[in-house]
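>>> one predicted model, sequence on top.
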Amino acid sequence: MAIINNVTQLIFTGLFQDQEVQRVCFGIFLPMYVATMLGNGLIILTINTSKSLSSPMYFFLSHLSLVEICYSSTVVPKFISGLLTENKTISLDGCITQIFFFHFFGVAEILLLTVMAYDRYVAICKPLHYMTIMSRPVCHVLVVSSWLGGMFHSVIQILITVQLPFCGPNVIDHYFCDLNPLFKLACTDTFVEGIIVFANSGLIASCFFLLLVSSYVVILVHLRNQSVEGRRKALSTCASHITVVLLFFGPAIFLYLRPSSTFTEDKLVSVFYTMVTPMLNPIIYTLRNAEVKNAMRRLWGKK
């Protein structure tokens, strides 16, 4: 049966309705986006030009920064430009494209964070075999698998979405395209699609979060037998990663493991993981990591 789509343009309600508040938001979110691009870009440049940052941990960190740049750029530029205009529109095809890349980079980040936790587990619990287990070919396979996992997840989401008919309302109650707000505009019952999204997004985030927590429990148990200095050094390398995991997974689980709603606080939670977390990650990793800070100083000295 042919899918009927009378809707070609969608209108965002935005984050706030007041024009003055939107101008204030523009003044806040534009510098945040620029900081995200510069901070993550600097980490990628530093890691790829510094010989002292050649370990697998930094290889994964450079890919995480690349994902953060792509992830934030999927949503934020469109949102920021819309803050200065009354009509915040996007084509239906553009909306579906945004959903695809938003979920692609989001799940790729989840998988990369899991890979980084595994790297820390091997480094702390199996230090004598670390370079054998985390060889360069293995690292490449893990990174490629993370990107492919994000692609596979996103294809499933889009195959669900493109089959829905859109023939009536075209106002999407959000500041970017996501599945649950878009489903509310479909001219058919989307209960089954909502369950699939719940399983494909919420449960994925929850399962990997539990896996990450379990890996750090194992690490903490292993550290009981080490010296105070050994525990301090090991925990310092994990603290940044744990912080990033909590900042990313907390809002995502909150949104995807509960019934969808139109509350403003849901949009504010989305702001946290689309703009705040990608900006904070470079700060978190550099402030707690002397090697990265020293490499950045050397890079700055060369420039």
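Here it is on my side, so go on.

>>> from here on, just use CA atoms for contacts and neighbour counts.
Noted.

>>> pull the distance from the lengthiest helix in the chain to the chain's centre.
Taking DSSP state H as the criterion, the chain has its longest helix at helix 92-125. Distance of helix 92-125 from its chain centroid, counting by Cα atoms, centre = their mean, to the nearest Å, is 6 Å.

>>> burial check on residue 34, number of neighbours?
As a burial measure, residue 34 scores 11 neighbours (other Cα atoms under 10 Å).

>>> my bad, should have said residue 74
Neighbour number of residue 74 under other Cα under 10 Å is 21.

>>> cool, residue 81 as well?
Residue 81 has 12 neighbours, counted by other Cα under 10 Å.

>>> what packs against the helix or strand harbouring it?
Residue 81 is located in helix 56-82, with elements delineated by DSSP states H and E. With contacts defined as 3 or more Cα pairs under 8 Å, 6 or more residues apart in numbering; DSSP states H and E, helix 56-82 has these neighbours: helix 19-49, helix 92-125, helix 136-161, helix 277-287.

>>> buried set for the longest one?
This points to helix 92-125. Across helix 92-125, burial judged by 16 or more other Cα atoms under 10 Å covers 92, 95-96, 98-125.

>>> coming back round to it: tabulate the helices and strands packed on helix 56-82 in CSV, adding columns for distance to residue 183.
Formatted as CSV, the helices and strands packed on helix 56-82 follow (distance: least, Cα to Cα, whole Å):
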stretch, distance to residue 183
helix 19-49, 26
helix 92-125, 11
helix 136-161, 8
helix 277-287, 26
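
>>> for residue 285, list the residues it contacts.
240-241, 292 (Cα atoms under 8 Å, 6 or more residues apart in numbering).

>>> residue 191: neighbouring residues, count only.
For residue 191, the neighbour count with other Cα under 10 Å is 10.

>>> so it versus residue 95, what's the distance?
Distance of residue 191 to residue 95, given as Cα to Cα, to the nearest Å: 21 Å.

>>> same thing with residue 63?
Separation of residue 63 from residue 95 (Cα to Cα): 26 Å.

>>> tell me which residues of the helix or strand residue 237 falls within come out buried.
Per DSSP H and E: residue 237 is located in helix 228-256. Across helix 228-256, burial judged by 16+ other Cα under 10 Å covers 231, 234-235, 237-238, 240-242, 244-245, 247-253, 255-256.

>>> the structure to be compared is supplied as follows:
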Amino acid sequence: MTEYGKFPAYRPRRMRANATVRSFIRETQISAADFIYPLFVMPGEGKHEEVPSMPGVYQVSLDTLPAEIDELTDCGVPAVLLFGLPSHKDEVGSEAYDEHGIVQEACRVIKAHAPEMYVITDVCLCEYTSHGHCGKLDETGYVMNDPTLELLAAEAVSHAAAGADMVAPSDMMDGRIAAIRSALDQAGFENVPIMSYSTKYASGFYGPFRDAADSAPAFGDRRAYQMDPANVEEGVREAALDIAEGADFVMVKPALPYLDVLNRVKREFNFPTAAYNVSGEYAMIKAAAANGWIDEKRVVLELLTSIKRAGADVIITYHAKEAARWLSEE
């Protein structure tokens, strides 16, 4: 008996004494197998250009793409999410659904080089439209919902035909999961799953991505179709709608400011759930680390653990390569 009185029989510090015993009771484990790496593919040859606001992230041409895939394979990262920088843009984003578009050709290159790499393609129009919005515009500049669905469905089918393993619509048009599922099934791609950006917020954390993908809107913003950051219940309803329409995976984006939403979605539906650790989150970590303000490895692994702990089955993250290497060293 100590002078401090009677302790309970259970003393939690006994199980924190060293790394081995801590590992015995660790509730959340992350590994390279949890990561999906976003890749930006561009026209040209010999291109491997670093994104200024995202140190360590590159725009790559088709001829340098295999080396990027080899690096990911060596790290143990099993999947990529492809974004394309088109050779030209127009009002209706026609290269998005061109069978020889940049993402379609990237799918063919990856599958010819490394068939085991799981290829997910972003399905949206913002990178391909001259105005930078995610759909067709009317004469007032409003993004028209239903006419956009036809283009998104055509884009998804063209990706599947090029070899994509999964398609991931990020546009936030109402009804697009049902439209894409129907189009894929009619085209004979009934086994190609859909990862829906179901709960995607109109966030200030997307800035560096718009540098990487050259997708900033030429006017206005995307608040008329992306979600209000204040809303949780609406985010749960969005996930429910997409599941009902045929999504195979739902997603919460961004990750860190919306861990509460991620947890709600996972608990509510117990459905395959992804989280996107977005460009602004990545850039903040990189900037703080470059200034010596944080221990980058420790912080990155902590934040990725927090995302998985909140409910993510997979994490889309620009940290995938370095995090996979760090985890292999532990």
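Received it, and whenever you're ready, just let me know what you need. Being a predicted model, the structure only gives us computed values, none of them experimental.

>>> TM value for the aligned chains?
The TM-score (TM-score structural alignment, normalised by the length of structure 1) is 0.27; 148 aligned residues with a Cα RMSD of 6.9 Å.

>>> so which elements touch the helix holding residue 237 of structure 1?
Using 3+ Cα pairs under 8 Å, 6+ apart, the elements in contact with helix 228-256 of structure 1 are helix 92-125, helix 203-223, helix 264-271, helix 277-287.

>>> residue 48 of structure 1 is nearest to which of the ones you listed?
Taking Cα to Cα, helix 277-287 is the member of these nearest to residue 48 of structure 1, at 15.1 Å.

>>> may I see the buried residues of the strand or helix carrying residue 147 of structure 2?
Using DSSP H and E, residue 147 of structure 2 sits within helix 145-161. For helix 145-161 of structure 2, a neighbour-count test (16+ other Cα under 10 Å) marks 145, 148-149, 151-161 as buried.

>>> same list (those residues) but as TSV, adding distance to residue 262 of structure 2.
Formatted as TSV, the buried residues of helix 145-161 of structure 2 follow (distance: Cα to Cα, whole Å):
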residue	distance to residue 262 of structure 2
145	26
148	28
149	26
151	29
152	26
153	27
154	30
155	28
156	26
157	29
158	30
159	28
160	28
161	32
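
>>> distance-wise, check residue 244 of structure 1 relative to residue 116 of structure 1.
11 Å.

>>> find the residue at the geometric middle of structure 1.
residue 106 (4.1 Å; Cα atoms, centre = their mean).

>>> quick revisit: quick one, the helix holding residue 81 of structure 1 and helix 19-49 angle?
150 degrees (axes from the mean of the first three to the mean of the last three Cα atoms, to 10 degrees).

>>> and helix 56-82 of structure 1, what's buried?
Result for helix 56-82 of structure 1 [16+ other Cα under 10 Å]: buried residues 56-76, 79-80, 82.

>>> ok, now stretch 22-38 of structure 1?
Judged by neighbour count (16+ other Cα under 10 Å), stretch 22-38 of structure 1 contains these buried residues: 22, 25-26, 29-30, 32-33, 35-37.

>>> could I get those as TSV with distance to residue 181 of structure 1?
Output for the buried residues of stretch 22-38 of structure 1, formatted as TSV (distance: Cα to Cα, whole Å):
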residue	distance to residue 181 of structure 1
22	21
25	22
26	23
29	22
30	25
32	25
33	24
35	29
36	26
37	28
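
>>> what's the span of stretch 282-301 of structure 2, first residue to last?
12 Å.

>>> mind listing what's buried in it?
282-283, 285-287, 296, 300-301.

>>> hmm, back to that, setting the sequence-adjacent residues aside, check what's closest to the residue nearest to the centre of structure 1.
Excluding the flanking residues, the one nearest residue 106 of structure 1 by Cα to Cα, 6 or more residues apart in numbering is residue 71, at 6.6 Å.

>>> mind listing what that neighbour touches?
By Cα under 8 Å, 6+ apart, the contact set of residue 71 of structure 1 is 101-102, 105-106, 274.

>>> how much space separates it from residue 37 of structure 1?
11 Å.

>>> circling back: name the nearest of the contacts of residue 285 of structure 1 relative to residue 213 of structure 1.
Of the contacts of residue 285 of structure 1, the one sitting nearest to residue 213 of structure 1 (Cα to Cα) turns out to be residue 241, at 11.4 Å.

>>> surely residue 89 of structure 1 meets residue 79?
No. With contact defined as Cα atoms under 8 Å, residue 89 of structure 1 does not reach residue 79; the gap is 10.2 Å.

>>> tally of neighbours for residue 234 of structure 2?
Residue 234 of structure 2 has 14 neighbouring residues, counting by other Cα under 10 Å.

>>> contacting residues around it?
By Cα under 8 Å, 6+ apart, the contact set of residue 234 of structure 2 is empty.

>>> find the helix or strand that it is a member of.
Assigned by DSSP H and E, residue 234 of structure 2 falls in helix 233-245.

>>> where's the closest residue to residue 123 of structure 1 other than its chain neighbours relative to residue 121 of structure 1, distance?
Among residues not flanking residue 123 of structure 1 along the chain, residue 130 sits closest, at 5.6 Å (Cα to Cα, 6+ apart). From residue 130 of structure 1 across to residue 121 of structure 1, the span is 10 Å (Cα to Cα).

>>> what's the answer for residue 44 of structure 1, then?
Distance, residue 44 of structure 1 to residue 121 of structure 1, using Cα to Cα: 23 Å.

>>> hang on, the earlier thing: hang on, isn't the residue nearest to the centre of structure 1 packed against residue 151?
No. If you go by Cα under 8 Å, residue 106 of structure 1 and residue 151 don't touch, sitting 10.0 Å apart.

>>> what segments of structure 2 are strands?
For structure 2, the strands defined by DSSP state E occupy 35-42, 48-50, 58-61, 79-84, 118-123, 166-169, 195-200, 249-253, 273-277, 314-317.

>>> can you tell me which of those is most buried?
Comparing those by mean neighbour count (mean count of other Cα atoms under 10 Å), strand 195-200 ranks first with a mean of 28.

>>> okay, angle between that one and helix 233-245 too, please.
160 degrees.

>>> from memory residue 122 of structure 2 sits against residue 159, does it?
No. Under the criterion of Cα under 8 Å, residue 122 of structure 2 is not in contact with residue 159, lying 9.3 Å apart.
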